[in-house]
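> Following is a predicted model, sequence given first.
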Amino acid sequence: MTTTPNKSLQFSPVAISPRAKTVQGKNLTGNPRIVRDLTAAIHSNIQQWNTLHLNGLSLLKTITSLKTDNSYPEKLKQPCENLTQVCNKLDNIVEAFGQIVNQMKSISKLHKSSDHLFSTWPVDKFVATAHMIYESYKKEAEVKQIILENVAHDHRDAMKMLNLAAWVHQTQLPDNLNINLESMLVETKLR
């Protein structure tokens, strides 16, 4: 039995803009360089976030193990202060994401050409992706702040588990965030 190929399933090659062809293999300048640097900054900030997230988890485990009743033992103070510092650093990362979004928006306004800066993404897609990352991490930082405010005040096992689960699972970060970040890195040739 022979089958004929279905023409609707054929793929067409990706069209690369003339601008992208001239950029490959050269040092970037202007808007492409700025977008690439901002993309690298997003990636770096997410790596810092992940490190702080793990440090915060360790502190949270310490706090929940020390909180056994309604009292506030002295040894609870230091891990709570350290967790506050972690949350402050997470807030700083969110602030950096906000600045990156503003810079991306400025580039979008300046980039009048219909050419893509790189291979396939228009400038607006970089803005939208950076904005989605910023909003997601902003919401997650708010959750972590709520955990910080409540973790040392409740000794019930259910609340301890809720705080730990909320910290670990980072429910405000959408499933497609890493895919979008990786796509951004590939588009700017950082991967």
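That came in fine, so what should we check first? Numbering: from 1, shown residues only.

> Only C-alpha atoms from now on, for both contacts and neighbour counts.
OK.

> ok, K160 - contacts?
With contact set as C-alpha atoms under 8 Å, 6 or more residues apart in numbering, K160 has these partners: 64, 151, 154.

> Got another one to weigh against that:
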Amino acid sequence: LCEQLVNKMTAVVNNLSAVVDLHNSSASLRVDDVPFTTWPVERFYETACDVVAAFAKELGVKKCLVQEVAMQADEKALSFYVTAWTYQAYIDGETQLTLEAMVHEVGLK
């Protein structure tokens, strides 16, 4: 499930990259054609890249934890792995705030 989410996010970022290229190469686009409230297309793309990178790092941690839990019998170590799974070090407050700002930029909130 996590891997599918990261793959979909990566696909969205790739689409945004194409939108940036189109926006930069097309002189016919007016300022009011930009689909975001206040951000330029490039900023939205860069922000999306940062968010996807954070989720991809977190996915790497989750994959590692799954492999380690499968081979672990020690209760203290398992407790540590549960804590590490729950903590989500790469999905910090800044990433969550960035996601919230992106939702506002597209007018969904």
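Thanks, I have it. All values derive from a computational prediction rather than experimental measurement.

> just to revisit the earlier point, out of the contacts of K160 of structure 1, which one sits closest to N31 of structure 1?
Distance to N31 of structure 1, by C-alpha to C-alpha, is smallest for V151 among the contacts of K160 of structure 1, at 44.8 Å.

> which secondary structure element contains the closest residue to V35 of structure 1 other than its chain neighbours?
In space, and not counting its chain neighbours, V35 of structure 1 is closest to M104: 7.0 Å by C-alpha to C-alpha, 6 or more residues apart in numbering. For M104 of structure 1, the host element (DSSP states H and E) is helix 77-110.

> Go ahead and measure how far that helix is from the middle of the chain.
Centre-to-centre, helix 77-110 of structure 1 and its host chain are 10 Å apart (C-alpha atoms, centre = their mean, to the nearest Å).

> Could you do stretch 38-45 of structure 2 as well?
Relative to its chain's centre, stretch 38-45 of structure 2 lies at 15 Å (C-alpha atoms, centre = their mean).

> can you give me the helices in structure 1?
Ranges of helices in structure 1, per DSSP state H, are 18-23, 30-66, 77-110, 123-150, 157-169, 177-187.

> Mind checking these for the one nearest to L117 of structure 1?
helix 30-66 (5.5 Å).

> and the closest one, which stretch of structure 2?
Counting by TM-score structural alignment, helix 30-66 of structure 1 lines up with no residues of structure 2.
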